[in-house]
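>>> Sequence and predicted structure are below.
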Amino acid sequence: MSNPNVIVYTSRNCNYCDKVITKLEEWEIDYEERNVSENREQFRELQRRNVYGTPAVFIDGEKILGFQERKMKNRLGIKEETPYMNTNTMNFS
């Protein structure tokens, strides 16, 4: 997926909001942060979307509530990393 439109609604003292932001930055995804604690209009905007808590992530209009790493990765087209297993060093006896 190229250049998804990502909007993240956050609030003050929200650990899961911090986790969402950290992951997006780790994945080098551009996003727009809207802090509902600091901007009353953004809070009302979130309520108009029938969401009353943070974090709320909208990726190309699709809503993801809370910190759901797999769902975000899936929607962003980021492949799950599979751990590498070296069968040459494993004992199968």
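Good, I have the coordinates. Residues are numbered from 1 along each chain as shown.
>>> For the rest of this, base every contact and every neighbour count on C-alpha atoms.
Will do.
>>> what comes into contact with the longest helix seen in the chain?
The single longest helix within the chain, with elements called by DSSP state H, is helix 15-26. Outside of helix 15-26, the residues that reach it under the criterion CA atoms under 8 Å, 6 or more residues apart in numbering are 8, 9, 10, 11, 30, 31, 54, 55, 66, 67, 69.
>>> adding another structure so you can compare the two:
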Amino acid sequence: MTEKSVIIYISENSKQCKNLLNQMEEWNVSYETRNITRNDEYKKELQDMDLYGTPATFINNDPNAILGFQKNKIKASLKL
């Protein structure tokens, strides 16, 4: 399997974010997290894309985020 580029914008105390990160670990997928609660710059990046919720998952530089914990959609995008 080729390595995927995965960036996940998360926020503190979000059950969906925790569930998504746990699922990524279970699938053994490498990812970068960007915590918008701790970093205002990441929050601004999301808002500049007209996105205001987390988790927001970007796979392989696709400009369209997968919003929320959409397990099947993320799995399909990762080709798992």
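Cool, got the structure. This structure is a prediction, so every number in the text was calculated from the model and none was measured.
>>> Drop anything exposed from the contacts of helix 15-26 of structure 1.
A residue is treated as buried here by neighbour count (16 or more other CA atoms under 10 Å); on that basis the buried members of these are 8, 9, 10, 11, 31, 54, 55, 67.
>>> re earlier: what's the mean deviation for the longest helix of structure 1 versus structure 2?
For helix 15-26 of structure 1, the mean distance from the matching residues in structure 2 following superposition reads 0.4 Å, by mean CA distance after the TM-score superposition for structure 1.
>>> of all the buried ones among the contacts of helix 15-26 of structure 1, which comes closest to residue 1 of structure 1?
residue 31 (14.3 Å; CA to CA).
>>> Give me the distance between that closest one and residue 22 of structure 1.
With distances taken as CA to CA, to the nearest Å, residue 31 of structure 1 is found 11 Å from residue 22 of structure 1.
>>> Find residues that contact each of the two.
Between them, residue 31 of structure 1 and residue 22 share no contacting residue under CA under 8 Å, 6+ apart.
>>> Any chance of JSON lines for the buried ones among the contacts of helix 15-26 of structure 1, columns secondary structure and distance to residue 43 of structure 1?
Formatted as JSON lines, those follow (DSSP: H, G, I helix; E, B strand; the rest coil; distance: CA to CA, whole Å):
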{"residue": "8", "secondary structure": "strand", "distance to residue 43 of structure 1": "12"}
{"residue": "9", "secondary structure": "strand", "distance to residue 43 of structure 1": "9"}
{"residue": "10", "secondary structure": "strand", "distance to residue 43 of structure 1": "10"}
{"residue": "11", "secondary structure": "coil", "distance to residue 43 of structure 1": "9"}
{"residue": "31", "secondary structure": "coil", "distance to residue 43 of structure 1": "18"}
{"residue": "54", "secondary structure": "coil", "distance to residue 43 of structure 1": "10"}
{"residue": "55", "secondary structure": "coil", "distance to residue 43 of structure 1": "12"}
{"residue": "67", "secondary structure": "coil", "distance to residue 43 of structure 1": "19"}
